[in-house]
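Chemist: Mind looking at a prediction? Sequence and model below.
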Amino acid sequence: MTTHLPDSPVGQQTMTRVTRRLIPFLVLLYFVNYLDRVNISFAGPNGMNEDLAMSAKMFGFASGIFFIGYFLLEVPSNIALHKFGGRRWLARIMLTWGIISTAIAFVPNAETLIVLRFLLGVAEAGFFPGVILYLTFWFPEKQRSKAISLFMVAVPVSTAIGSTLSSLIIDWGHGLFGLDGWRVMFLIEGVPAVFLAFFCWFYLTDRPAEATWLDDDEKNWLETILGYERSVAETGQSWPLRKALSHPRILLLAFVYFGITYGLYAVGFFLPTIIAGFQEQYGTHLSVIERGLVTSVPYVVAAIVMVPWARHSDRTGERVWHVAIPAIVGGVSIPIALYMTNPYLAMVAVTLSTCSVMCALPVFWSLPSKFLTGLAAAGGIALINSIGNLSGFSGPYITGWLTGLTGNAKLALWVVGVLSLAAAAVVVYLGVKPRSETEAPA
């Protein structure tokens, strides 16, 4: 039985092989996924808004409408993944989103762009919570935050590399195929998802028992550990799907996720525009490529710090404050950026805020997976993600609306700070609130 202990040699060997097999490929998928989601932020200030006659409010709406389609199909999509398996369902998601993302290159007007952004959300619904659910099939609770953080490194990496890559394509690709630079960017960045969909079908494995790339001892160890954790989670809890879709604790976790990601999307979609405005505000001048490089800085730093933070949470077993502290730091730092007297100090504040969000998110996703299993996990994780990701609609839209209303982004960024602090308060409340034996822990 000693070979089935979490820290046994066979356990360490198994998790090393699982990590090396799955995480790099999932990171690649999320890199392409997230880039296709946010590359509109680079297109906007580099020709798209002008060509399609889009105001800041309309740009925010087009950026955020993606998440309405995402919201509507999230839970059904994750239930389908639970039924059909990650290999088939993730491949389906990638194929449809790749086709729609590529089609955005040919939009004739703002209305068509808005329709395709909505359909992109419908096509992509279930990808992120599907991968989070998929990781629970392979990683025991003790290693889960680290695994999720390694997977989510794709967010800052895709933004860091993607900001420069997108800027280069826009700048150098102008005129290719007779298209404007921003259209070439959508075309080139949408195609990889289509190719990766076919690779996904043959590469991923649905469950450890089916993994031909693990030997029998490794499969038995992993199945035993995960089976034991499922039995512990189900003992005294027995969460059916209906409970996972309606329990107040799930809804509060959704609010926490909303508050944290609101800042990620509000700043993420408008950061290229904010940096473009440095010329007027601070008297600086940056080329398209230089703006892309500056945009990447906060995300490069975030990619470096988020994995050690998640590893520390796994090592100590503490989750609540590993979410709350970054949320507090992010809530304070983003409004501070409003009062910086030069662009360098402003970027320090934005970088600190970005790092805080990216540190909080991987640890956050270890909270629901502690007490949700099976179909309840599929539905509950998807519900949290779908409600939380409404911030992806409201963040860009409200930021654009308030910016247009007031003439600057100050009030909009104060909203970001308040919501982040509120998220921190709620997750602490969930952590200290007395619970009955039948109620799930935070």
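Modeler: Structure received. Note that the structure is predicted; figures quoted are calculated from it, not measured.
Chemist: C-alpha only now, for contacts and for neighbours.
Modeler: Noted.
Chemist: For A376, pull up the helix or strand it's in.
Modeler: Under the criterion of DSSP states H and E, A376 resides in helix 374-388.
Chemist: Which SSE is immediately downstream of the helix or strand encompassing L22?
Modeler: In the assignment (DSSP H and E), L22 maps to helix 9-38. Toward the C-terminal end, the helix or strand that comes next after helix 9-38 (DSSP H and E) is helix 40-43.
Chemist: what's that next one in contact with?
Modeler: Here helix 40-43 makes contact (CA atoms under 8 Å, 6 or more residues apart in numbering) with 49, 63, 163, 166-167, 170, 182-183, 185, 268-270, 272-273.
Chemist: Next, the buried residues of the helix or strand just after that helix.
Modeler: The element immediately downstream of helix 40-43 (helix or strand, assigned by DSSP H and E) is helix 48-51. For helix 48-51, a neighbour-count test (16 or more other CA atoms under 10 Å) marks M48, N49 as buried.
Chemist: how far off helix 9-38 does the helix or strand containing N220 point, in degrees?
Modeler: Following DSSP H and E, one finds N220 within helix 216-234. Computed by axes from the mean of the first three to the mean of the last three CA atoms, to 10 degrees, the angle separating helix 216-234 from helix 9-38 equals 70 degrees.
Chemist: helices and strands around helix 216-234, which ones?
Modeler: helix 9-38 (3 or more CA pairs under 8 Å, 6 or more residues apart in numbering; DSSP states H and E).
Chemist: What residues sit buried inside the helix it packs on?
Modeler: For helix 9-38, a neighbour-count test (16+ other CA under 10 Å) marks 10-11, 14-15, 18-19, 22-23, 25-38 as buried.
Chemist: this is the other structure I want to compare:
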Amino acid sequence: MATSNKEMEETEDNTELDPRIQIELENLNTATDDINKLEIELEEANSTFRILMNESTRRLKLSSKKLGSCIEKARPYYEALEKAKVAQLECQAATLKYQRANEIHAAAKETVALAEQRFMSNSHEWQFDNAWQEMLNHATIKVMDAEKQKAESGAEHQKKAKVFEEAEKKVQQLEERYRRSIQKSRPYFDEKQLCQEQLEAQKGRIQQLEQQIQAAKSAYSTALRNLEKISEEIHEQRGDLSQAAPSGPREPGVGAELANILPTASSTTASSNSSNNLHKVPGKDRFPYSSTMPDISSELDKCEIRSVGSASVATSSAVSEKDPSEEDDYSTMTLHDDEDDLPAAVAAAAASSTVDQDDDLHLELLRQKVRTLAVRPVEGGDGQQQEQDVWEHELNATVDKLDHLMMLRECSRSSTLMSGAATSPPGGDVCEANGDAALASKLKRKMSM
């Protein structure tokens, strides 16, 4: 009985948990909680970024349509102004660098002068030995290095100052040339700058969360590796290596993923095989990381209107209008002065072709705009009443313009048919326009409910 009791006591001592296991398990649980919490925050941050991007593009598109072509005319000025600001910051940095180099050079010269003065004043008491010579040489070398750095900083400062002066001159020239367009388009570029700052701040928050998630995953993987090492040590102490965990890669657990973190390699073969395996960490890569996020500046530039021929077409999903200062009066279109010399039949044919081409182009633009406005609330505003009123007003104006254009076109073709010209009936276009108008009316009724 005494022998069996001793064996039971030894078994209990062997089965007692290593205190390191409890520590690593706590680290594992802490890392898991951090990963889950940070990924929730990352999801919210990405959602906020998308909302900000949609809202920014919506506001910029609306502002771009109101201002028209003056944005394109004023663009070189604002680009030059941005370059001038960057050049000014670089010039200020070069100035500070030159000032520091000048101060270091003056201090080094003063040190050498004081050392020489003290030695000369006490030359009858001190002896010029090797230590004094070495100290003086070291101070002289510092003076020479400081003088070299001062010369380089001065040259760099002059270069940056020249670049800044040229940038300022270009800004003044562009301001004198496009003064009216610059003043008119200033609200757009101010709004764009504000949107860009907000998006950059949110993007920085996303990048910070991603780094914290990677750090938490690294801590999780480290805890797993430490637990594996502790387990192997315990099996070695017990002498039952046959019951140790099988070598080779682990199978991913339920809800686990592979971390993109390679553990450090060990000197032994067993630890090397274990370290080559990627450890599993909780969570899933549900969110786009900042490396795949869109470029903010290019996305905001897509909101601007690009002029092509006589029409202005937006590079994004929305299709823009003409400059609001230009009235679309289709009933007052006339021929150019150089067509007066043509025969009457040729002039009439040219006029009909020109009017038809312009009408087709404007009709297609208006149709696309009706479709764009039909889906605009889904693209993302926050549903505020003021923005909804602006959208409804713009949709009503577009539908009215489309109806007016279709009526003018139908009247023109009817008169052409009565005069004997062979033209195709506009029934298909009328049906399509009525379909677009019906879609817009249905959407307006839905929004008003």
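Modeler: That came in fine, so what should we check first? All values reported here derive from a predicted model rather than from experimental measurement.
Chemist: where does the TM-score land?
Modeler: Put the two chains on top of each other and the TM-score (TM-score structural alignment, normalised by the length of structure 1) is 0.24; 159 aligned residues with a CA RMSD of 6.6 Å.
Chemist: For the helix holding A376 of structure 1, name the packing helices and strands.
Modeler: When contacts are defined as 3+ CA pairs under 8 Å, 6+ apart, helix 374-388 of structure 1 packs onto helix 66-84, helix 127-136, helix 241-244, helix 248-276.
Chemist: Tell me the first helix or strand C-terminal of the longest one.
Modeler: Just to be clear, that refers to helix 248-276 of structure 1. Taking DSSP H and E, what comes next after helix 248-276 of structure 1 is helix 278-282.
Chemist: okay, which residue is most central for structure 1?
Modeler: The centroid of structure 1 falls nearest to V155 when counting by CA atoms, centre = their mean (6.1 Å).
Chemist: So what touches the helix or strand just after the helix holding A376 of structure 1?
Modeler: Per DSSP H and E, the first helix or strand lying C-terminal to helix 374-388 of structure 1 is helix 391-406. Residues outside helix 391-406 of structure 1 that contact it (CA under 8 Å, 6+ apart): 56-61, 63-68, 258-259, 261-263, 265-266, 269-270, 408-413.
Chemist: just the buried members of those?
Modeler: Buried among the contacts of helix 391-406 of structure 1 by 16+ other CA under 10 Å: 56-61, 63-68, 258-259, 261-263, 265-266, 269-270, 409-413.
Chemist: secondary structure element for V313 of structure 2?
Modeler: strand 311-314.
Chemist: what helices or strands is that strand leaning on?
Modeler: Applying 3+ CA pairs under 8 Å, 6+ apart, one finds that strand 311-314 of structure 2 contacts strand 305-308.
Chemist: Nearest residue to I213 of structure 2 in space, ignoring adjacent ones along the chain?
Modeler: Nearest residue to I213 of structure 2 in three dimensions, chain neighbours excluded: I35, at 5.8 Å (CA to CA, 6 or more residues apart in numbering).
Chemist: The one you found belongs to a helix?
Modeler: Yes - assessed with DSSP: H, G, I helix; E, B strand; the rest coil, I35 of structure 2 lies in a helix.
Chemist: distance of it from I21 of structure 2?
Modeler: 21 Å (CA to CA, to the nearest Å).
Chemist: Counting neighbours, go ahead and name the busier of these two.
Modeler: Regarding I35 of structure 2 and I21, a neighbour count based on other CA atoms under 10 Å identifies I35 as having more, with 23 against 16.
Chemist: Next up, the contacts around that one.
Modeler: Applying CA under 8 Å, 6+ apart, we find I35 of structure 2 in contact with I213, A216, K217, P282, G283.
Chemist: got it, and M8 of structure 2?
Modeler: No contacts exist for M8 of structure 2 under CA under 8 Å, 6+ apart.
Chemist: how close does it get to R179 of structure 2?
Modeler: Distance, M8 of structure 2 to R179 of structure 2, using CA to CA: 96 Å.
Chemist: and what of R58 of structure 2?
Modeler: The gap separating R58 of structure 2 from R179 of structure 2 is 27 Å, by CA to CA.
Chemist: swap in L224 of structure 2?
Modeler: From L224 of structure 2 over to R179 of structure 2 the distance is 66 Å, taken as CA to CA.
Chemist: immediately after the strand or helix carrying M406 of structure 2, which helix or strand?
Modeler: In this structure, M406 of structure 2 sits in helix 385-418 according to DSSP H and E. Downstream of helix 385-418 of structure 2, the first helix or strand assigned by DSSP H and E is helix 427-448.
Chemist: Count the neighbours of D217 of structure 1 for me.
Modeler: 14.
Chemist: Tell me who's in contact with it.
Modeler: V10.
Chemist: again, only this time at 7 Å
Modeler: D217 of structure 1 sits next to no residue when contact means CA atoms under 7 Å, 6 or more residues apart in numbering.
Chemist: what's the spacing between it and E229 of structure 1?
Modeler: Distance of D217 of structure 1 to E229 of structure 1, given as CA to CA: 18 Å.
Chemist: P129 of structure 1 too?
Modeler: 20 Å.
Chemist: So which of these two has more stuff around it?
Modeler: Neighbour tally, P129 of structure 1 and E229, criterion other CA under 10 Å: the higher count belongs to P129, 26 against 17.
Chemist: now that one, nearest residue through space, not along the chain?
Modeler: Distance criterion CA to CA, 6+ apart; nearest residue to P129 of structure 1, sequence neighbours excluded, is A382 at 5.4 Å.
Chemist: and E233 of structure 2, how many residues sit next to it?
Modeler: E233 of structure 2 - counted by other CA under 10 Å - has 14 other residues nearby.
Chemist: ugh, wrong one, Y344 of structure 1
Modeler: Y344 of structure 1 - counted by other CA under 10 Å - has 10 other residues nearby.
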